[in-house]
Each structure stands twice: as C-alpha cells, then as structure tokens.
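here is a sequence together with a model predicted from it:
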Amino acid sequence: MKLAIIASLCTALLPGFVQAKNKPEEVTVYSSRIEQLLKPTLDQYTRETGVKINLLTDRGGSLTERLNAEGKSSPADMLITVDMGNLWNAAEKGLLRKVDSPVLNANVPDYLRDPGQRWYGLSKRERTIFYAAGRVDPKNLSTYEDLAQPKWKGKLCLRTSKQTYTQSLVAMLIAKHGEAKAEQIARGWVNNLATDVFTNDASLLKAIAAGQCEVGISNTYYYGRILSREPEFGQQVKLFWANQADNEGGAHVNLSGGGVTTHARNPEGARKLLEWLSSQTIQTAYTHGTYESPVNVKADSDPIVKAWGQFKASPLNAADIGSKQAQAIRLLDRVGYR
C-alpha cells in the first residue's frame, strides 16, 4: 500500500521535476549600451529560446569597477560595452574569459575581436571626417593627419578628450605612427580649433551646419540619428571617408562588443547568446535604427548607413588600439587637448 502511494506521488511530481530540470538557465548581462537599443534584441532571444535575460545597465567604467569588486560573487555572465578601450581594459583586468567558438570566429572578422578570444565586436562605430557642404571642397579633404595642417586653422571642430571615442582615435594614431608623430598630429588639431571642444558629436555636427567651423571628426551613427529626423541635414553637412588612399591606412572603426565574464555562473548560456548576437539575421536587427554597421559581413546595413557607400577601414586590430588608450590620455593632456 505504501509503495503504491509513493509510486503515485512520484508519477504526479515527475512532469514538474523534468520541466524544472530542462528549464534553460538564465543569463545575466551587464551592459553599458543604451538600454532601449539592446533590450528589444534580448527580449527576442527570450522569445526564441525561453532563456530569461537579466539586464543591468550602467556606464562602461562603472561596470568594469563593479565586476572587479564583485569578483567570484558576481552574478554577471556577460559584459557588453562600447569602445575598444573599455573592452581591452576589462580583459586585461582578468574580468573576461577565453571563449572557444568557431561560430564567433566565423562571424566576427579577426581585426574586430580580441586575439585572446576574450571579447568580440558586435557593431562597428566608424569615426570619420564631416564637412560643411558648399563651404568646403571635398577635394581638399584627405586624412585625420591632414587636419593638423595650418590650412585648417580656425576651421576645425573636435569632441572633448574626456570621451573614449577621442581617446581611441588618438590611440589608433599611436598604434599607426608611434607616440611622437601622434602627439604632433594632436597638437596640430588643438592649434586649428575653431571653438571650444564639444561634449557630444551631435552638437559638433550641428556646429558645422551653423557655420561655427568647417570640418570636424564624429562617429557616423550620430550623423545617422540626425538624418533619420532631419533628412535635409545631409545637404548642409556631408560625410567624408578619411584615409582612403593606398598608403593612408583606412578610416578608424570603433566598436561595441561583448565577452563572457570570468566568474560567469552560466558561461555556456552566455556563449550561446554572444554567438546569436553575431549571427547574420540578428546583426541586421541589432544595427538597424542605431546607424552602426554590422560586424558580420553577411548582414545588411541600415539604409541610411548603406547610402554612405563602401569605404576602406583601418586594418589595425582593435585590441592593439585599446592597449594604447592610457598613452593616448597622457598625450592629450600634454598637448592641451581638453
């Protein structure tokens, strides 16, 4: 009789036990990406897989500090952050683990990922030259380096040196030319400033349109955001792909990217999510409406981005540029770039 009761209870409980056992583990993501740009994509992953995503959003530096302080007790399985300097710094602090993934290696070009496989780019953020249409002949434009020449004195707009995008651009120049030449270029930029530096690229682009300066350097996705609301802005300010001649290296490309945390409780789930984010279909969705470019070469760019045409990107590895960020900050301070 007792055996029959036990058997009956086991039969009743077994479906629930199996369901709990087979339930996908949750993935906790720490992200410095703007939440409304990322959450819809993560919600789609939950709908497709049943995996719940716990999302915590904060600034990139704060998340790195938090991961470092939490150590082994951290609930984070994945870090998503913007700028190659932040990615490199997180990896060098031992906060990201190596991920062996043929899928990621196939989806993300080698120059857009860590050689140690600790992080992978998820979207490209090109930083190039913009100019006032009608006031600047694009035939007179060429390179970032050329903007340091005296012919641009009083005509250049730049973003503050406190911003990681400025620091990574200068880090790219250090990786390309060495510190002495990079310092000479940055000093020339400072000498050519038309006005105080800007706290964001949108204000910089608007300043070009308003006649405060004739040329400037900005991330392309800020331009895309403005064009999506004000298509006529493209008649006032135009994009010029920098450094396109054979000996000039190519336009600077920054990243948003991600990696699996060292103390991840669900590293397998984090790896699968990272692979999914790098896939062709999701890369298209991930970058449409953000005006970034997909890292997966098979993915389609947003129509606004596609209209800017093909360009040659700098082949320098993102990790090599990220490693020069501290040097870039010191260099910017020396030349009086605020």
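Received, thanks. Computed from a predicted structure; not experimentally measured.

okay, CA-based contacts and neighbour counts for the rest of this
Fine.

relative to Gly249, how far out is His177?
Using Cα to Cα, to the nearest Å, one gets 11 Å for the distance from His177 to Gly249.

what about Asp146, how many neighbours?
Using other Cα atoms under 10 Å, Asp146 has 17 other residues around it.

hold the first one in mind and look at this next one:
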Amino acid sequence: MRMKLAATVAIALASLPLVASADGEVNIYSYRQAYLLEPLLKAFEEKTGIDTNVVFAKQGLAERLAREGRNSPADVVMTVDISRLNELVERDLVQGVDSKVLEDNIPENLRHPDGKWFALTTRGRLIFVSKERVKEGEITTYEQLADDKWDNRICTRSGKHPYNIALISSMIAHHGVAETEKWLAGVKDNLARRPQGGDRDQIKAIAEGVCDVSIGNSYYYGNMLQDENQREFAEKVRLVFPNAEGRGTHINISGISLTKSAPNRENAIKLMEFLSSPEAQRIYAEANTEYPANPEVKVTGLVAEWGEIHPDDLSLQKIAENREAAVKMVDRVNYDGE
C-alpha cells in the first residue's frame, strides 16, 4: 500500500500528473493540508488495500478539473467551505452519489440534495470576546453585533471572504435581504478598523486591545491554543456560541465530491463512505479541532472542553444559493471600505 502526497501551488498544478485508471487506486485533488489527510488515508489503505494518490493545492483545482475534462485522473475533490463545493456543482465538474451509507452517516442538511457533495467535518462561526472587557452573556447572537454598544469595538476579516459570505448568506435565509443589509451596515459601523487579515489575526487584535469582539471559525481558536507562539493570544478571549438558545450557531463545512470523470469510481465511493464512518470522523475532526459531520460521533479532547454546540440546521445548499446576494450586499454597504 502507498500514499503519494504532493504539495503544490496553483502555478505548479499542471506539472503534477496523477496516474489514472490504475486498479486498486483512488486519486484525490485536495485543498486540505497533508497533515490532516495522512492519518485518514493511511487508515483507509490498511482497511481496504486501496492505494491513494493526492495532489494538494491552495487554489486552482476547479480550473484544473475543467481543463482536464473527461481525461482528468481525479476521482474526488476534498475542500473547505460550501461556496467551493457549490462551485464544483455549478461548473458541472462533479456527479451525484447514491449511497445509503453516506445518507445514513451524513445529515440531510449537510449534503447536496442530489449527492453531489457531502460534509465531512463542521466548524462553528463563533463570536470571540475579550475576557477582560466583555462580560459573560453580554453578547449572545449574531444580530447583536449591529448594536450601538459595540461601536468601534469589532474586528473582522474581509466581508468577501467565503466564511463571512456564508454567514451573511445564512442571515439572508433567516431574515431576508432588507433586514440582513441593515444588520450588515450596522456591523460595519461598529468596526474598530478596516477588515483585514484572517480569523487568527482578529483574536490577536482582541488580545492587543485593538477591539473587544470578533467573528471566527472555531478551529482557528483550537489551533492557536495548540501553538505555543499563539496560545497567549487565544487565552485572552472567550468563546461565544451565537444563537445557541434560538436557531443555533451558523456552521460551515469541509466536504468531498465525486468528480465527473472519476476513473476509479467504485474505489472513490468506498473512500467517501469510509470518511463518513465513525472511525474516520474521529480522526478527521480531532486532527483540526473540528466537529464531526456524523452526528453519531461525539466530540472529544479540546473541542469537548468548549461545551456543546447547537448548530443551525439550515441546509448548506440554501446558504450556497444565497451566495451571490451576499456578495452584492457586501459591496452595497462598502463593508471592506473606509
């Protein structure tokens, strides 16, 4: 058995061919980093005897699939964020999978209605607050981010980042365009600085006193706690699971799709089913401090210490459908501008 890993960037994609149609193999295009997949694929190989070949990239995999067309050696694509998964569907680069195993393991709201993508892990879009300057219970919902009391106290990354677009899309689903735009304009008015950096940078900004409140994915906080160079920043913030007493906390996903070409289709589906299994779900979620998509798998370790998450059960497909409206809204309120 062998697992081939190739770290790449977009400009190098064309120079990294995969072997297509070899018996006993499955070929993977992945946006997820090598250290996350290695223990999973090793377990899959040991269980099935099927070899795995992987190409990693930060961007450009959809373009590569489109360029390769029916000659693509890729069997599956593994990526993060519902917008990236939906892009594969919209560009007709993936096919549906009819699998009772996947349907039993992955809840309906975390998979495409025609089986064109399936969630593998989830992550909450949380509110982070200063332990020193924000009292417990002082903010409990996304809606409260627009309250005047947070004027000049909020930091976020770009409103156009996929993670924020997904959150805005969920707000549109719950409140409609007009109310969500009013809310987003209110959040912008409360910003302490122009949107910049990533989710970790917002936590660091709270620790440094630049702002008191930020929005970020749960796993970034977990990763910072495990990094000796960033732990001091993470320890100065407190987690808030927004809307826990109402509709639930907005979640996003990492997921997998079967490509249109899939020369090793049977092996690919076996991999997809394995990744949805309790065994793999535990490995996958713990490796990146995420939540399992399979509801039968309980969180453990660091994530369990944060307390139970009550996720919004809104269909991720509905969020994907609101993406264009969310992007236009960010422009209309000039969220990223001065």
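In hand now; what should we look at? Remember, it's a predicted structure, so these values are computed and weren't measured experimentally.

between His177 and Gly249 of the first structure, point out the one with more neighbours.
Under the criterion of other Cα under 10 Å, the comparison of His177 of the first structure against Gly249 puts Gly249 first, with 17 against 13.

can you name the residues that contact the more buried one?
By Cα atoms under 8 Å, 6 or more residues apart in numbering, Gly249 of the first structure lies in contact with 243, 313-315.

looking at these, which is nearest Glu214 of the first structure?
For those, the closest approach to Glu214 of the first structure (Cα to Cα) belongs to Asn243, at 18.5 Å.

and that closest one, what does it touch?
Applying Cα under 8 Å, 6+ apart, the residues near Asn243 of the first structure are 142-144, 249-251.

same deal with Thr164 of the first structure?
Contact analysis of Thr164 of the first structure by Cα under 8 Å, 6+ apart lists 83, 85.

and it, how far from Leu112 of the first structure?
17 Å.

most neighbours, which of the contacts of Asn243 of the first structure?
Tyr144 (24 neighbours).

so what corresponds to it in the second structure?
Using TM-score structural alignment, the partner of Tyr144 of the first structure in the second structure is Tyr142.

can you give me the helices in the stretch 51-200 of the first structure?
In the stretch 51-200 of the first structure, the segments counted as helices under DSSP state H, counting those that start in this stretch are 60-70, 84-92, 102-107, 164-177, 179-191.

now the longest one on the second structure. Mean distance?
Read it as helix 164-177 of the first structure. Superposed on the second structure, helix 164-177 of the first structure shows a mean distance of 1.1 Å to its aligned residues (mean Cα distance after the TM-score superposition for the first structure).

what do you get for the third one?
When the second structure is overlaid, helix 102-107 of the first structure sits 0.6 Å from its aligned residues on average, using mean Cα distance after the TM-score superposition for the first structure.

centre-most residue in the first structure?
Closest to where the C-alpha atoms of the first structure average out (Cα atoms, centre = their mean) is Ser256, at 2.1 Å.

spit out the contact partners of Asn191 of the first structure.
So Asn191 of the first structure contacts 148, 153-154 (Cα under 8 Å, 6+ apart).

neighbour-wise, which of the residues you listed leads?
Busiest of those [other Cα under 10 Å] is Ala148, holding 21 neighbours.

from Lys306 of the first structure, how far off is that one?
On the measure of Cα to Cα, Ala148 of the first structure and Lys306 of the first structure end up 29 Å apart.

how about Ala20 of the first structure?
Taking Cα to Cα, one finds Ala20 of the first structure at 46 Å from Lys306 of the first structure.

before we move on, what about Thr195 of the first structure?
32 Å.

who has more neighbours out of those two?
Between Thr195 of the first structure and Lys306, counting by other Cα under 10 Å, Thr195 is the more crowded of the two (15 against 12).

verify the stated contact: that one with Glu214.
No: contact criterion Cα atoms under 8 Å: Thr195 of the first structure and Glu214 do not qualify, at 11.1 Å.

quick check: neighbours shared by these two?
Common contacts of Thr195 of the first structure and Glu214 (Cα under 8 Å, 6+ apart): 156-157.

what number of residues lie near the equivalent of Asp110 of the first structure over in the second structure?
Using TM-score structural alignment, the equivalent of Asp110 of the first structure in the second structure is Glu108. Neighbourhood size, Glu108 of the second structure [other Cα under 10 Å]: 18.

out of the helices of the stretch 51-200 of the first structure, nearest to Thr287 of the first structure?
That would be helix 102-107 among these, by Cα to Cα, at 14.9 Å.

what comes up buried for that closest one?
Using 16 or more other Cα atoms under 10 Å as the test for burial, helix 102-107 of the first structure gives 104-105, 107.

what is the nearest of these to Ser323 of the first structure?
The closest of the buried residues of helix 102-107 of the first structure, once distances to Ser323 of the first structure are taken by Cα to Cα, is Asn105, at 21.2 Å.

which two of the contacts of Asn243 of the first structure have the greatest separation?
Ser142 and Gly249 (11.6 Å).

find the nearest non-adjacent residue to the aligned residue in the first structure for His161 of the second structure, please.
Here His161 of the second structure is matched to Gln163 in the first structure, going by TM-score structural alignment. Excluding its sequence neighbours, the residue lying closest to Gln163 of the first structure (Cα to Cα, 6 or more residues apart in numbering) is Thr199, at 7.8 Å.

same thing with Thr259 of the second structure?
Val94 (4.1 Å).
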